[in-house]
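# Generate a structure from the sequence data that follows.
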Amino acid sequence: MKPPPFDYHAPRDLGEALAVLAEVGAHGKVLAGGQSLIPLMNMRLASPEQLVDINHVAGLDTITAEAGGVRVGALARHAAVERSPVAARAQPLLRTALRLVAHPVIRNRGTVVGSLVHADPSAELPAVLTLLGGTVRLARHGGTERDVPADRFFTGPLESALEPGELAVSAYFPGLGPRTGTAFREVARRHGDYAVAGAAALVTLDEDLRIAEARVAFVSAGPVPVLLDLTEVCEHRPAASADWPAVERAVRERLDPDADIHATAEYRRHLSGVLAARALRVAAAVAAGDPAGEELDG
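Model prediction:
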């Protein structure tokens, strides 16, 4: 299939890109990796009149350590972030999640920021940004920038807070504090498919290595990534004696996922509970300094 007709723009610097976006407004779409946009256009599910290709804009492919985290530029490919020692040191959950994204050929072209802007609730990276409380930086012509937190950035399925004329120039992923670990667990029908259900978990331990904080962001559980604070379910318990069945029950009670052709709502709810408990257990082991923590499988 072929996309509908469109006008093509290839700006060479950020200022030019923002000027073009200001001119085309709601009629324009940004092309970065194109791994979601191009298929949608080919299937005529998206029909932008103006396509703004930012791949020639210098300085947007950076991966930079910042105080307390890592900032990923709009043209940083999945594969580059997955392999980046800077990103791995600042936020190891990024590498864990990116290894679950589609296939290597997709990760070689797709971009981290593009995945966030696409705002698919079945994708891994929106859940990671939500779990960590990260932000997306949006810029527009005239020098105006704003940082939108994850809990306000994702507004619905394939919908974000990005406004006409704006460009998502970077995303910020906060790092981890002391005695904090993360993990990601998901189930897909085939490797590389979108997950039927998934859970990104974060656990912080106190000085006695008891659970002081536990939260999980879920994939494929709602119109946007769903974040649950499960601290009270396992608070003040060592991970080895945490009540993981209680965690599963709490998740099933609080989640209200939709049914689709891949899973019933009840199956997705059950699976989310199992994955949340497994991910929390692994995250707690990592937080405790267990080098084999990531080998745990619940």
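# switch to C-alpha atoms for all contacts and neighbour counts from now on
Fine.
# Next secondary structure element downstream of the helix or strand where D151 lies?
Taking DSSP states H and E as the definition, one finds D151 inside helix 150-153. Later in the chain than helix 150-153, the nearest helix or strand by DSSP H and E is strand 154-156.
# for that next one, which positions count as buried?
For strand 154-156, the neighbour count (16 or more other Cα atoms under 10 Å) marks 154-155 as buried.
# To compare against the first, here's the next sequence to fold:
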Amino acid sequence: MGASGVSDEYSPPRLSRWLHSVPHINVTLHRVNDTFAPDSPVYLESLGIIGSIPGAWLILTLTVLLIYLLTRCCDRKQRPPRSITALKITLMILSVLCCAAIGVGLFGNDDLHNAMLQSIQAGNQLAALVNTVKNQSSILEEAMGSRARAPLARLADALDAPVANQTALGTLLRALSALRNNASAAASAADNLRRPLAELNLDAFMKRLWVWEAARWVGGMAGWCCGGAVCVALLAAAARRSRRALLLLCVGALGALVACWVAAALLAAGAVAAADAILV
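Below you'll find the model as predicted:
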């Protein structure tokens, strides 16, 4: 009764398949090839269009905000202090929700950092394996090439001496010829294995990737923390009814909104590109 074996075939995550299924279109709204091709202008154009969707939503949000501000500027009617109570409560609720969203963002940034560290560790192991293959193939090529010539030459010279048993001599000569052919084939195979890996320097790439990831993690944590500080300060200003603080922090929140949507556009295009690369 045979045991059921576990398949080692790689299965892409469901999220990658979903992102890969996002339609890739050009500026004429025609669907283009979704195969990962970073050197193709058409493919890069489709990624730019995907990244422009959060930008379009940002423009729509800013347009609505501008219309609201224009109505407020044109409103000269004096209002009692309690007339903004509902607006203040709404602002406080939205500030609390933004703080919760920023907490989720901090968790996601740290989770992504841990995943990137695991990927970098696996990449370092792959780089060490590639270096081992390059070293072993070089040793094998040298052993089967230059080092094997002198012993084989001495053996050929020894077989050139007069021998009474010609049958045994013929067998030895055929074995020597086969040994030379095998040594040449092994040296050629080792050279074919080493040559494609000679220009592959994964160590430098993994070091640069680690620097980029460290900078991304620090920048992400700093950005999320600054956004959380703005939300907390906005909540305090709304509670204290500080008009100047509210204006200043609203401008800061507007800048944070623009930065978040720009980051969302970059992440959307990058996520789709990563999914396309996985499913190549």
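# quick one: TM-score?
Once superposed, the chains reach a TM-score of 0.19 (TM-score structural alignment, normalised by the length of structure 2), with 90 aligned residues with a Cα RMSD of 6.0 Å.
# quick one: A148 of structure 2 and Q136 of structure 2, what's the gap?
Distance of A148 of structure 2 to Q136 of structure 2, computed by Cα to Cα, to the nearest Å: 16 Å.
# Correction: the previous question concerned C99 of structure 2.
Going from C99 of structure 2 to Q136 of structure 2 by Cα to Cα gives 55 Å.
# Compare those two (neighbour count), which wins?
Higher neighbour count among C99 of structure 2 and Q136: C99, with 21 against 14, using other Cα atoms under 10 Å.
# That one touches V230, doesn't it?
No. If you go by Cα atoms under 8 Å, C99 of structure 2 and V230 don't touch, sitting 9.3 Å apart.
# what residues are up against A269 of structure 2?
47-48, 50-51 (Cα atoms under 8 Å, 6 or more residues apart in numbering).
# Just the element for it, please.
helix 243-278.
# how about the strands of the stretch 101-250 of structure 1, start to end?
Ranges of strands in the stretch 101-250 of structure 1, per DSSP state E, counting those that start in this stretch, are 135-140, 144-149, 154-156, 159-160, 166-174, 180-188, 195-205, 211-219, 226-229.
# nearest to V81 of structure 1, of those strands?
Closest to V81 of structure 1 of the strands of the stretch 101-250 of structure 1 is strand 166-174 (Cα to Cα; 11.9 Å).
# helices or strands up against that closest one?
helix 14-24, strand 69-73, helix 112-118, helix 124-132, strand 135-140 (3 or more Cα pairs under 8 Å, 6 or more residues apart in numbering; DSSP states H and E).
# doesn't G105 of structure 2 fall inside a helix?
Yes. With DSSP: H, G, I helix; E, B strand; the rest coil as the criterion, G105 of structure 2 is part of a helix.
# can I assume it is in contact with G223?
No. Counting by Cα under 8 Å, G105 of structure 2 does not reach G223; the two are 10.0 Å apart.
# intersection of neighbour lists for these two?
Among the neighbours of G105 of structure 2, none is also in contact with G223 (Cα under 8 Å, 6+ apart).
# hang on, the earlier thing: using TSV, lay out the helices and strands packed on strand 166-174 of structure 1 together with distance to S160 of structure 1 and mean neighbour count.
Formatted as TSV, these follow (distance: least, Cα to Cα, whole Å; neighbours: other Cα atoms under 10 Å):
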stretch	distance to S160 of structure 1	mean neighbour count
helix 14-24	17	19
strand 69-73	18	22
helix 112-118	6	24
helix 124-132	11	27
strand 135-140	10	22
